[in-house]
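> the sequence and its predicted three-dimensional model are supplied below.
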Amino acid sequence: MADPGFPNQHTTTTTVTNTEVITNLRYDNTYLYTLEGKLKIAQIACVILSLIAISFSTYNMWYQNSAVTSISMFGFWFSLFMLVFYLFHVVESFYKIPWLKIEMIFNACWPILYIISAAVAAGQTGLNFSYTLSLFFGFAAMFAYGYDALLKYQALQRGELAQGNNVVHKQTSTTATY
């Protein structure tokens, strides 16, 4: 006779997550057509345009320009390297490195630095049009980095890889006893 406190059957669910990555380096331009790829291109373009605008100022030797120039150049190089890493699947080859977390931290810090440097440029907008132009592109870069940080955060919450696939296999079995 079955105990009334226990059910007559139970269900067991086994979840297995496999990581599927291809570790050889190869060129694949499909990343450019994803939202993250378009954001990387927008970041690079806005940073370069901000840098060019501040460099052609008649007051380009002022100390305020060094903040904008430094932030723009470091953002340019980091975004360019990450774009190349995604295009050549370096990120997928080294999938054990927490790429999403690294990018999320960088993309979360860069809007803060851009708002500071844009505020410095905004203080000089009465002096030169190039400061206003640099301010515009700095704010555009700030929003691109901020949105990319949000996307990286959401991907981390879902447990995604930066490149490659996590394949989840679920197996459910029901056992009945009478």
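That came through, no problem. Numbers count the residues shown, from 1 in each chain.

> please make it C-alpha for all contacts and neighbour counts, starting now.
Will do.

> so where do the strands sit in the protein?
With DSSP state E, the ranges of strands along the chain come out as 9-20, 165-176.

> next, the one to line up against it:
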Amino acid sequence: MYQERTITYGRTYQTEPRVVYHGPDFSGIHLDLDYLKTLSGMLKCIQIALCFLTFITVIGGGPYYYNGATWASFVSSVGLMITTILLVFYLFHVVDKFTNIPWIVCEMIYCFMFTMFFFLAGSALALASMQYKLSAGWAIASFFAFCAMVAYGFDCYLKFLSWKKGEKAVGGNTNVQNV
């Protein structure tokens, strides 16, 4: 009548290769304020302050319809944004993670370009402050633009020396020799 049966179930497993994303390792990203104590960190802070002061004095310095004023505000605002982004990259050691990017060369080119841009902006503001009435603020903006030009030029010179020595950009510490 009743017969007991045992049924055996078998499981088969098939292993397939998994696709694993091997992107950059973000485990070492942390805030390190020691970079602000280095010469490059101080220069970046000075450049940010001078870009901000140039932008504010251009905006409040005179009538805004002059093309030199729009150029100076564009240069100072873009310089403010890029320099702030670079400062954040160095503070959080992002430059240490992306070693395949030549940071020193990129920054040297960037600093050289903005040295020229601030020279043109400062010259245009100096001429405009002499030409137009009620534009004495542009003379102050011209002074800040020339100070920013000197800061970017000095930073470009330091980056050139670092590039010639073969140094590698690191956040928080001084530049280390490329081994």
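In hand now; what should we look at? This is a predicted model, so every value here is computed, not measured.

> need the strands of structure 1 in JSON lines (columns: mean neighbour count and distance to residue 108 of structure 1).
Putting the strands of structure 1 into JSON lines (neighbours: other Cα atoms under 10 Å; distance: least, Cα to Cα, whole Å) gives the following:
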{"stretch": "strand 9-20", "mean neighbour count": "11", "distance to residue 108 of structure 1": "27"}
{"stretch": "strand 165-176", "mean neighbour count": "11", "distance to residue 108 of structure 1": "25"}
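
> residue 147 of structure 1 matches what in structure 2?
Taking TM-score structural alignment for the superposition, residue 147 of structure 1 sits opposite residue 154 in structure 2.

> and if you look at residue 71 of structure 1?
By TM-score structural alignment, residue 71 of structure 1 lines up with residue 75.

> map residue 99 of structure 1 across to structure 2 for me.
Match for residue 99 of structure 1 (TM-score structural alignment): residue 103.

> average gap between the longest helix seen in structure 1 and structure 2?
Longest helix of structure 1, by residue count under DSSP state H: helix 129-158. Its aligned residues in structure 2 lie a mean 0.5 Å from helix 129-158 of structure 1 after superposition (mean Cα distance after the TM-score superposition for structure 1).

> which positions in that helix come out as buried?
By neighbour count on 16 or more other Cα atoms under 10 Å, the buried set for helix 129-158 of structure 1 is 130-149, 151-153, 155-156.

> for residue 160 of structure 1, see how far away the closest residue to residue 106 of structure 1 other than its chain neighbours is.
In this structure, residue 106 of structure 1 finds its nearest non-sequential neighbour in residue 149, 7.9 Å apart by Cα to Cα, 6 or more residues apart in numbering. Separation of residue 149 of structure 1 from residue 160 of structure 1 (Cα to Cα, to the nearest Å) stands at 14 Å.

> same thing with residue 124 of structure 1?
Applying Cα to Cα, one obtains 43 Å for the distance of residue 124 of structure 1 from residue 160 of structure 1.

> same question, residue 36 of structure 1
When residue 36 of structure 1 is compared with residue 160 of structure 1 (using Cα to Cα), they lie 14 Å apart.
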